[in-house]
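Peer 1: fold the stuff below for me.
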Amino acid sequence: MLAGYTCALIGFPSVSMPGAIFDVALARVEEITLGIVCATLIHSLILPVPVGPNLLARIDEARGKARTWILDVLKSAKDSDADRRKMAGTISELRLLATHLPFDTSRLRWAAGLVNGLCDQLALALPLLYAIEDRKLALGELPPEWQAMLNRIAAWIEAGTDAAQAGVLCAEISALTPKASAQSTWQDVLLINLATRLTALIQCCINAAEIRRAMNQSSSVISPDIEKILIKTSMDKLHQDRGVAFRSALTAFLAITLSGAFWIASAWPSGMMAPVMAAVACSLFAALDNPAPAIKVTFILSVVTIPLSAFYLLVVLPATHSFGMLAMLMFPVFFILGIFMMRPASAFPALMTTLVLASTLALQDTAMADMNTFLNNKFGELAGVASALVATGLIRSLSGEWVIDRLLRAGWQDLARLGKAAVPDKAFASRMTDRLGLLAPRLATLSDPAPAASVLNDLRIGHEMTILIQHQELLPLHIQPLLTQLFAYFAERAAQAIPSAGLLSQLDNTLRGAIQESGSAAQLALIAALVGIRRDLFPDTAADLSHQPIADLSQQAIALPNHQDEKP
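Peer 2: Modelled structure (predicted):
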């Protein structure tokens, strides 16, 4: 973003003197470097506020919420779906905060990989918890021994997730798990799925606790045991929407072209400020769904600050003859604006006022401004912001419903790719959790929770499909056709929300084949994955495990939200 509008700040003012553009660019780089160095020194030496402790507090808060959610699921207590969606947003926020750690002054500057690893464990816990909750719902009243098992797991979590006790719990779960055989019932395979998910949840809790303990170490050397836990997921493996990025680029191009054409056609000497401000406005707010309101606020603040800018530029600065006097005269306004920037309610207006005021002053070593030049430049700035507002309104103003639909479609495309993948996609869970985090603030404006339910459903299905890919050599004649049908379904998911009877039949056939395989850990994982996919796609239809595929029951399948008719 900085590089993008810096090109405009250097290029357009140099049009009238192209021979000096290298000197202008060099001076601009020196100014930016000096500003960054000064800000870094001030923030590091004068009342420093490192990111590390705040990040640790957020991590512990997130783990506390996750622990509460786990206990609610195990104890069948009711909790809020909104809180669950906020958990996904918290995970994405922690990942973004972790990008600042390498530049932090605290001892945690080496722990960015650990933070991402902990976020991965929290992301993996999301589908596990929803799966456990769904399996409990499908089973109805649990057998007494299974309910006692859930209570023991809850007590273990409340006591602090001791690693030695975890092995005992996993052994008890294994002893309770029904053996897969030709006589297995639908309840048996549901219990197998529940046992597998409980074991994975216990392992997830242990991994998260180990990573958190590693953060308390003063050494930057990560132990081999922790290295095995960490999933190598970089930020570029999170959700990306190149279509929206192209719209943002097209908006900036159109705004700069319109303002530049007006500058050339009018032969206005100060018109060069228009394309400069158009580039700045389009770049600053490109990440928003609808940047128009923010650009409108910037336009209003540019008008409101004209008297203050004129007072400083035309009255105060000509009478300033030393750096100390300049600092004293600038202190009151920027100190007050800094205070308002720390308040969430006034942060954005205060920030934009600071940017507009600082850019208007454009401090030089000699006084060169007069009222005529000041007004010309100011009107040029307003023309540029106005052109950015018009271009944004034409191209880049996207509704929340449209963005939600894009997020859902991106998830379906990922699932379709999984159906054709030869190896599991390790970054899938992180991408889907990131999408859920992106959904959370947008769903606050909607009354329909179905999009969030769809993303969570897709997250669970992707988790199960990953297991199928890992164990496809166990039943190649069954799993390959199933993955092909899943690919076909999710490739057309936007147009066809209800899965077909053929997919249902293939799922049942594959499940029968998995049950008939020799007992092994891979067999149980495969059965659990198939049961999970079947519950997610056909929640109201029990499988017939005793004979040929059942008839067309696709009308009983879950009808997930379909936003294909919505427009931006």
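Peer 1: drop to CA atoms for contacts and neighbour counts, all remaining ones
Peer 2: Fine.
Peer 1: in the stretch 201-350 of the chain, which spans are helices?
Peer 2: 224-229, 242-266, 273-284, 292-304, 306-311, 323-341, 347-361 (DSSP state H, counting those that start in this stretch).
Peer 1: and this one, please, so the two structures can be compared:
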Amino acid sequence: MKWPGGATGGAPHRRQRKKLPPRREHWLFSIQAFIAGVLSLAIAFWQDLPRPYWALATVYIASQPLMGATFSKSFYRAIGTLAGAAMAVLLIPNLVNAPPVLVLAVAFWSGLCLYLSVLDRTPRGYAFMLAGYTTAIIGFPAVDAPGEIFDLALARTEEILVGIFCAALTSSLLFPRSVGPAVAERAMLWLADARIAAFDALRETDASLREAHWVRLAGDTTKIEALAEHLPFEPAADRVSLPLVQSLVPRMLMTLAAISAIRDLTYELQGLGGPSPRMASLLARVESALTSSSGASAAARCTIEAYITALGDVKSWGELVELNLAIRLRDLAALFADNSALVGALASDRQGANIPLVFPIDVDASRIRHDEHARALIAAATLSSTLILCCAFWILTSWPDGAAAAMMAAVAGSLFATQDDPVPSIRKFGVWSAVAVAIAGVYLFVILPKAHSFETLALALAPTMLVFGLLIAEPKTFVIGVALGILMPTTLALQGAYEVNAQAFLNTGLAMVTGMAMAAATTAVLRVIDAEWRLAQFIRANNRSLAEVADIRGRRNDAYLLALMFDRLSTVAPIVQSADEDMPDAMRQLRAGLNMVEARRARAGLSTQARRRLDAALLRLRKSYRRHAPLDQRELGSLNRAIRALSPNDPADRTALLALLGLRRCLFPEAEPLQIASSGGVP
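Peer 2: Okay, the predicted model is just below:
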């Protein structure tokens, strides 16, 4: 069997993640962003735009290391900017004489946009977020001159569009990096890690190590899918990769479920005295396939199929477990074959229409998503409350620079709203924003007085802006780079001629940092959800889906329900990784759902008595899941009765029986084995 990334001999090679210095790609991205920034400044000066520095800051907001990501962020930033500017033009002139009403209107609008942004976990969500805080950025500084709001909004939009244009232009012309090869590279690494996880599932490995594998694999699947969301913005040659990824992602998650099931079954076999000699031989051959780069997956599947066919009558619980294990191994081999074919097509830019896929999967390739309405609502309410409190302080104290504090509170409160605990990121953003103000001060009072032309200005900016680009290119320092890249140019406030006002500079810088501090404080008080709460909500949502799957009389779309559970599993993994929580029951719930669907589809071919027992077991599970009640001996007894009504040696019963066995193992892993009657049935 051909497993990607194969090493020869012993356990598969474990991928080590080391801290590396800035790579060549990081330097190229930084140079690319700097050239785009200088070009945007030149265009802004040439067109005599009132705030050229906004064009420069926009470049460092929109620029991404990959071309498709830059295009998508630029596109949605343009849409969000236009919507936010239009709302500012609508609200400011009409409500400026009623400050409390204006504050409430902007707070409501920003909260509504953030609510939609948190719900929409695609690049499109960025447009909603931009529409919200752009209204604050344009509107609050204009309250003293509401008659100029249209000109201000138009100028700000032009400056941002110039920055977007320059970022997109340089991304496509200078050192372009496409999303497609990056997706293929990550997918190949994922397959190598999956091979290690499958190897560990067949061995007596540490439970925490297996847990870390599953969490990382599910989290990497989410990252691959998120990266692939930018493929529609790539050139036509790279967009063909999108259907391949849509076929690959559900199979990746199904691979994790198969590995989890195999681990459970091998563990159960150990409790029954170990595998039989024939099963031990089959497991050894599978292990050999996992550590070898030679051989064909079709031959490996034929070997497993031959083992299943040669089993004959099942006469013991152990033989039944071995039959189930062999079928799961066959599924795993088929999934790895499909994954290898799809990743190979990604790497070679081949279209997926003619790729023969072995493992059928009916989960919607468009990836139906689970909506976290409560989380989005809390994030929106927190942002609205932050704006109301900040603006109230501004109004009550008649703070001249309160507008800067309010708009930065809106920015900081929005940028990190999707995190479970955004406070550390907001604090980091605020601290490095203060550093940006200090750097801007050095430029304003020491360096810029000596710059007498645009060329010398560009040379003076080069060292710091290149460093900012390197920080943005590295995910671990992304927040630092964005804080410096946004706040240093905007605080510096570059104009066509050198102008300096020390008092205004200090007051504006202090107001910006204060606004972010207020955002952090308000968020710390009002964000009452954490990772543990989110995990519990996912489990409850899965219970509701399982209740629908178990409803034999209901009308449901199995593919839709399973797609929801796939999405929840891929969403749970990054939460577990970032919060250092234990992996919840999402994997077992997904396996339970798959087994229930399989059992329900096989019920039509069962005898009347067997079908009644199966229906009774599913309906009892449905009641428990609807109540979110823990499963007990009543559900186990109902499953046992359904299993006893089926014969492992009857082809009509076997599919339903194996599905019920898998369901029993998922829900009651500590349950005692049942006895097999001499006739081959379960008494």
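Peer 1: redo the helices of the stretch 201-350 of the first structure as a markdown table? Include mean neighbour count and distance to residue 450 of the first structure.
Peer 2: Rendered in a markdown table, the data for the helices of the stretch 201-350 of the first structure read as follows (neighbours: other C-alpha atoms under 10 Å; distance: least, C-alpha to C-alpha, whole Å):
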| stretch | mean neighbour count | distance to residue 450 of the first structure |
| --- | --- | --- |
| helix 224-229 | 12 | 33 |
| helix 242-266 | 18 | 23 |
| helix 273-284 | 27 | 32 |
| helix 292-304 | 18 | 27 |
| helix 306-311 | 15 | 47 |
| helix 323-341 | 13 | 36 |
| helix 347-361 | 18 | 32 |
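Peer 1: what residue is smack in the middle of the second structure?
Peer 2: Note on the second structure: the residue nearest the mean C-alpha position is residue 222, at 4.4 Å, using C-alpha atoms, centre = their mean.
Peer 1: what's the match for that one in the first structure?
Peer 2: Here residue 222 of the second structure is matched to residue 92 in the first structure, going by TM-score structural alignment.
Peer 1: the closest residue to its match other than its chain neighbours: helix or strand, and which one exactly?
Peer 2: Counting by C-alpha to C-alpha, 6 or more residues apart in numbering, the nearest residue to residue 92 of the first structure once its immediate chain neighbours are dropped is residue 434, at 5.6 Å. Using DSSP states H and E, the secondary-structure element containing residue 434 of the first structure is helix 428-443.
Peer 1: what is that helix packed up against?
Peer 2: The elements that helix 428-443 of the first structure packs onto, with contact taken as 3 or more C-alpha pairs under 8 Å, 6 or more residues apart in numbering; DSSP states H and E, are helix 81-98, helix 112-139, helix 400-420, helix 450-470.
Peer 1: in it, what counts as buried?
Peer 2: The neighbour-count check on helix 428-443 of the first structure (16 or more other C-alpha atoms under 10 Å) flags 428-440, 443 as buried.
Peer 1: pipe those residues into a markdown table and attach distance to residue 25 of the first structure per row.
Peer 2: Written out in a markdown table, the entries for those read as follows (distance: C-alpha to C-alpha, whole Å):
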| residue | distance to residue 25 of the first structure |
| --- | --- |
| 428 | 42 |
| 429 | 43 |
| 430 | 40 |
| 431 | 39 |
| 432 | 42 |
| 433 | 42 |
| 434 | 38 |
| 435 | 39 |
| 436 | 42 |
| 437 | 39 |
| 438 | 37 |
| 439 | 41 |
| 440 | 42 |
| 443 | 44 |
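Peer 1: of these, which is the nearest to residue 117 of the first structure?
Peer 2: Taking C-alpha to C-alpha as the measure, residue 117 of the first structure sits nearest to residue 430 out of the buried residues of helix 428-443 of the first structure, at 10.5 Å.
Peer 1: give me the distance between the alignment partner in the second structure of the closest one and residue 351 of the second structure.
Peer 2: When the second structure is aligned by TM-score structural alignment, the residue opposite residue 430 of the first structure is residue 566. Distance, residue 566 of the second structure to residue 351 of the second structure, by C-alpha to C-alpha, to the nearest Å: 25 Å.
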